[in-house]
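>>> coords below, sequence missing:
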């Protein structure tokens, strides 16, 4: 089993949640986080640059501000990792800086507190 950790734009959370659910992945955890990638994006500057303002274009990349994001955690059997990653990418890819990151990490085991089950049986099985 693997843990898929995705960091996406705040405004993409509902679409991402819906797409994962439609793909058969209903179990997830989401959290509001702050961060920045290597692009050092300031969204006000980015918006100005997209409109063609030279001042905004010149200042892109100089911001150290942390940007509000959503962190999504999904633990799935190995066979569903590709489906989860592809679904998240499909929904969140705009081709612009700040689209997010996805990390896939091993998960050693999982347990259901309510039933006492463990392993893949407590995960989404599509």
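Looks like it arrived, so ask away. This one's a predicted model, so the numbers in the text were calculated from it and none came from an experiment. Numbering: from 1, shown residues only.
>>> only C-alpha atoms for contact and neighbour calcs from this point on.
OK.
>>> Residue 114 - how many residues pack around it?
6 (other C-alpha atoms under 10 Å).
>>> now do the one 4 residues further on
Neighbour count for residue 118, taken as other C-alpha under 10 Å: 13.
>>> quick one, what contacts it?
Contacts for residue 118 (C-alpha atoms under 8 Å, 6 or more residues apart in numbering) come out as 109-112.
>>> so where do the helices sit in this structure?
Assigned by DSSP state H, the chain shows helices spanning 13-22, 43-50, 54-59, 81-92.
>>> Could you save the ones you listed as JSON lines and add columns showing distance to residue 29 and mean neighbour count?
Below are the helices of the chain laid out as JSON lines (distance: least, C-alpha to C-alpha, whole Å; neighbours: other C-alpha atoms under 10 Å):
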{"stretch": "helix 13-22", "distance to residue 29": "10", "mean neighbour count": "16"}
{"stretch": "helix 43-50", "distance to residue 29": "26", "mean neighbour count": "15"}
{"stretch": "helix 54-59", "distance to residue 29": "36", "mean neighbour count": "13"}
{"stretch": "helix 81-92", "distance to residue 29": "14", "mean neighbour count": "17"}
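>>> Take this one as well and set it beside the first:
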């Protein structure tokens, strides 16, 4: 099993939900988050702003702010990983910075609390 975590734009939530359902993955978690990528950020300005230098904060302007994002998490069988990743990418790719990131991590076990089922049975 693998855990797929995708950080996407807020305005892509409904399209992503629909695409995952169409891909046969109707169960997932979605969390609100804030963040930003590293692009176009001058680390010296960030350090200066953190130290309280007003000039650095002014030069940083909007580039230093955190942007609202949505984090989708889904656990799937290994055979579904590429389909899910491809689906998320196709729906969320605009070609502009801020399209998001996808992380894939191993899941060693899972347990359905209600029944005690483990592994693949717990995520079916």
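All right, it came through fine. For clarity, every value in this text was computed on a predicted model and none was experimentally measured.
>>> I'd like the helices of structure 1 written out as a markdown table, with distance to residue 100 of structure 1 added.
Below are the helices of structure 1 laid out as a markdown table (distance: least, C-alpha to C-alpha, whole Å):
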| stretch | distance to residue 100 of structure 1 |
| --- | --- |
| helix 13-22 | 12 |
| helix 43-50 | 14 |
| helix 54-59 | 21 |
| helix 81-92 | 8 |
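>>> so which of these gets nearest residue 6 of structure 1?
helix 81-92 (7.8 Å; C-alpha to C-alpha).
>>> the inter-axis angle of that closest one versus helix 13-22?
150 degrees (axes from the mean of the first three to the mean of the last three C-alpha atoms, to 10 degrees).
>>> In structure 1, what residue spans correspond to strands?
2-9, 29-35, 67-76, 101-106 (DSSP state E).
>>> In a markdown table, list those along with mean neighbour count.
Formatted as a markdown table, the strands of structure 1 follow (neighbours: other C-alpha atoms under 10 Å):
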| stretch | mean neighbour count |
| --- | --- |
| strand 2-9 | 21 |
| strand 29-35 | 12 |
| strand 67-76 | 20 |
| strand 101-106 | 13 |
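>>> Dump those to a markdown table, plus distance to residue 119 of structure 1.
Below are the strands of structure 1 laid out as a markdown table (distance: least, C-alpha to C-alpha, whole Å):
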| stretch | distance to residue 119 of structure 1 |
| --- | --- |
| strand 2-9 | 11 |
| strand 29-35 | 18 |
| strand 67-76 | 10 |
| strand 101-106 | 13 |
